[in-house]
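In: dropping the sequence and predicted coords here.
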Amino acid sequence: MVTQKHLIFSILLIAGLLSLFACQKEQTISFKIMSYNIKHGVGNDAVLDLSRAASVINDQKPDICGLQEIDYLCTRSDSVDQSRYLAERTNMKSTFGKFMDYQGGAYGMATLTTNSVVKSTVLSLPDGLYEPRSAIVQELELAKGGQIVFVNVHFDWIGGDEGSASRLRQAKALVDHLNSLTNPIVITGDFNCTPDSPTMRYFYDHGFQFADKGEDNLSFQGEKKSEIDHVIYRGTSEQKIGLKSIRLLNEPIVSDHRPLVAELQITY
């Protein structure tokens, strides 16, 4: 009788432990990202005022923010280290990705994050027709055991078939690099192409999902409005990633691009 009780107790204990392990094994983390081409702080009113971009970021409080058109000590933007300036005013960590030397400093992009940075790479991409290009690829720890790869891009801006071919080459080089990584991937930034372009179709063909903005989707608000700022993502067999929400903010003055804000979640 004692043996039978011990057996039943052992079975219940094992079942409980297995149930607890299963619950602990699968966790879901939500995180907020932002993408913003800030045109090195020059607004649609032709005023250079980087504090306005900082205010927009602070209002949204993203966990990760990909910024495009960032200057480092360039004379046109008062020789300010814009990546550092924005990091200090948003209480985030910054990484600058250089495209090229420019006006006594450098021109490129930056990523801000509140998360622990496991690894950061400024990945050189095939040059654009008139400017070099790179992508900032960061492996970030969202929580213990939960990591993502966050990629900030700004592809070639040239139009026509030549520009399309240039962007596609850049996308291929990026995907080749990302295929060597094992965590879920989020790519955001100024792709300089629409969702139906060859570049975006290449991403779709390689397992990336597109975050649909709905009807209010025109992110570039210059003379020819278009949808060129995107969020795409790809999970793994063991780590699923999904979209909770996405929207473009109405900020008509700060830049010729609208800020893009998305909430995602990863289950691992």
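Out: That came through, no problem.

In: contacts and neighbour counts: CA atoms only from here.
Out: OK.

In: just want the most central residue of the protein.
Out: In the chain, the residue lying closest to the centroid (CA atoms, centre = their mean) is Thr188, at 3.8 Å.

In: for that residue, what are its contacts?
Out: With contact set as CA atoms under 8 Å, 6 or more residues apart in numbering, Thr188 has these partners: 35, 66, 150-153, 229-232.

In: so which bits of stretch 129-136 are buried?
Out: Along stretch 129-136, these residues count as buried under the neighbour rule (16 or more other CA atoms under 10 Å): 132-136.

In: how about stretch 221-228?
Out: Residues of stretch 221-228 classed as buried by neighbour count (16+ other CA under 10 Å): 221, 226-228.

In: quick one: end-to-end distance for that stretch.
Out: One end of stretch 221-228 to the other measures 10 Å (CA to CA, to the nearest Å).

In: all strands of the protein, in order?
Out: For the chain, applying DSSP state E gives strands covering 28-37, 64-72, 93-102, 105-113, 116-125, 133-143, 146-154, 185-190, 209-210, 229-234, 240-248, 260-267.

In: comparison target below:
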Amino acid sequence: MPGIKVLSYNIRHAQGMDDRVNLNRIAEVIEQSGAQLIGLQEVDKHLPRSHFCHQAKILGRRLNKFWAYGATLNWGVGQYGVAILSHWPIAYQRLILLPSRGEQRGLLETEIQLGHRRINFFCTHLGLNREERQEQVGDIIRTVQQTSNPAILVGDFNDKRSSGEYQRITSVLQDATLEAQDFRTYPSHEPVEQIDFVFVSAHWRPLGVRTFPTTASDHLPVLVELKLEKTADLDHIKVLPQ
């Protein structure tokens, strides 16, 4: 099959570097990327700071994508967490709460139906404390290793390639952004470091990686093109979201 485009994007509840909350800007960034699988972090549901919107649902409908949402925090009637948008049907989803010492973090797991085959697509946002990140990475690795499907893990990992957490992840998965030179994702207006990553199982061959300038959030999006290796071609029939 031809390559598929995967995006990881911490949208900061659609608050841009101008401090305005504007979900339309986030939708435009995703649409312009051409991504077919999208993992989003810091996504609001029914919170006053983001105009009581269900951001994942609105983005899914506007972009004509299937969507899944995992709330890691509950604030009154509102929630906050991670989300996945998919060009292909989402056959299964679950949120796994990760060990957390500060803000509760989670791993959103989905099975995506690509023609006659399924892949596992994971989205996460790790904590700010190194010790909790080490525990969170341990749980994530154990979960990813439970599937024999081709797997993709995206997210804001709040750490660099020099970290022990990165080394643990890349002992199991490959970093699909590795070949990019001087790749930086944060902060978006003047990026100095990469803390946003796409990791993939050995089923995949990375074809390219890029980001693009935008201040719609405080992070830059990470776009990776992947090719599924050593497997039969998959159908490309798209079932439109209801």
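Out: Thanks, I have it. Model, not experiment: these values are computed from the prediction.

In: can you calculate the TM-score here?
Out: TM-score for the superposed pair, counting by TM-score structural alignment, normalised by the length of structure 2: 0.89. Supporting figures: 228 aligned residues with a CA RMSD of 1.5 Å.

In: nearest spatial neighbour of the residue nearest to the centre of structure 1, skipping sequence neighbours?
Out: Once its chain neighbours are removed from consideration, Thr188 of structure 1 has its nearest residue in Val231; the separation is 4.5 Å (CA to CA, 6 or more residues apart in numbering).

In: other residues contacting the biggest helix by length in structure 1?
Out: The helix of greatest length in structure 1, counted in residues with DSSP state H as the criterion, is given as helix 2-25. With CA under 8 Å, 6+ apart as the test, helix 2-25 of structure 1 has contacts from Tyr268.

In: which position in structure 2 aligns with Ser79 of structure 1?
Out: When the structures are aligned by TM-score structural alignment, the residue of structure 2 matched to Ser79 of structure 1 is Phe52.

In: likewise for Asp59 of structure 1?
Out: Taking TM-score structural alignment as the criterion, the aligned counterpart of Asp59 of structure 1 in structure 2 is Gln32.

In: the residue nearest to the centre of structure 1 matches what in structure 2?
Out: Residue correspondence to structure 2 (TM-score structural alignment): Thr188 of structure 1 is matched to Val154.

In: from Phe157 of structure 2, how far out is Val163 of structure 2?
Out: Small correction: residue 163 of structure 2 is Ser, not Val. 10 Å.

In: cool, Glu179 of structure 2 as well?
Out: In this view, Glu179 of structure 2 and Phe157 of structure 2 are 18 Å apart by CA to CA.

In: between the two, who's got more neighbours?
Out: Looking at Glu179 of structure 2 and Phe157 with other CA atoms under 10 Å, you find the greater number of neighbours at Phe157, namely 20 against 12.

In: doesn't Gln194 make contact with the more buried one?
Out: No - with contact defined as CA atoms under 8 Å, Phe157 of structure 2 does not reach Gln194; the gap is 9.3 Å.

In: so what's Ala143 of structure 1 up against?
Out: Ile29.

In: that one pairs with which position in structure 2?
Out: Under the alignment defined by TM-score structural alignment, Ala143 of structure 1 is paired with Gly115 of structure 2.

In: for the equivalent of Gly41 of structure 1 over in structure 2, what are its contacts?
Out: Alignment of Gly41 of structure 1 against structure 2 is given by TM-score structural alignment, with Ala14 as its counterpart. Applying CA under 8 Å, 6+ apart to Ala14 of structure 2 gives the contacts 20-23, 25-26, 43, 50, 216-217.

In: widest-spaced pair of the residues you listed?
Out: Comparing every pair within these by CA to CA identifies Arg20 and Val43 as the most remote, at 15.2 Å.

In: okay, these two: which has more neighbours?
Out: More crowded of Arg20 of structure 2 and Val43, by other CA under 10 Å: Val43, with 23 against 12.

In: structure 1: which residue goes with that one?
Out: In structure 1, the residue matched to Val43 of structure 2 (TM-score structural alignment) is Ile70.

In: likewise for His125 of structure 2?
Out: So His125 of structure 2 corresponds to His154, using TM-score structural alignment.

In: check contacts around the nearest residue to that match once chain neighbours are set aside.
Out: Ranked by CA to CA, 6+ apart and with sequence neighbours excluded, the top spatial neighbour of His154 of structure 1 is Asp190, at 4.7 Å. Taking CA under 8 Å, 6+ apart as the definition of contact, the neighbours of Asp190 of structure 1 are 35-37, 68, 153-155, 228-230.

In: quick one on the thing from earlier: just the buried members of the contacts of Ala14 of structure 2?
Out: When the contacts of Ala14 of structure 2 are checked against 16+ other CA under 10 Å, the ones flagged as buried are 21-23, 25-26, 43, 50, 216-217.

In: what about the helix of greatest length in structure 2, how far off from structure 1?
Out: Within structure 2, and with DSSP H defining each element, the longest helix by residue count is helix 130-144. For helix 130-144 of structure 2, the mean distance from the matching residues in structure 1 following superposition reads 1.1 Å, by mean CA distance after the TM-score superposition for structure 1.

In: just checking, what packs against that helix?
Out: Secondary structure elements in contact with helix 130-144 of structure 2, counted by 3 or more CA pairs under 8 Å, 6 or more residues apart in numbering; DSSP states H and E, are helix 164-169.

In: what range in structure 1 matches the helix it packs on?
Out: Under the alignment (TM-score structural alignment), helix 164-169 of structure 2 falls on residues 198-203 in structure 1.

In: quick one: average offset of the matching stretch versus structure 2, please.
Out: With both structures laid over each other, stretch 198-203 of structure 1 and its partner residues in structure 2 are 0.8 Å apart on average (mean CA distance after the TM-score superposition for structure 1).

In: mind checking how far that stretch is from the chain centre?
Out: Averaged C-alpha coordinates place stretch 198-203 of structure 1 at 17 Å from its chain's average position (CA atoms, centre = their mean, to the nearest Å).

In: for it, buried residues please.
Out: With the criterion 16+ other CA under 10 Å, stretch 198-203 of structure 1 contains buried residues 198-200, 203.
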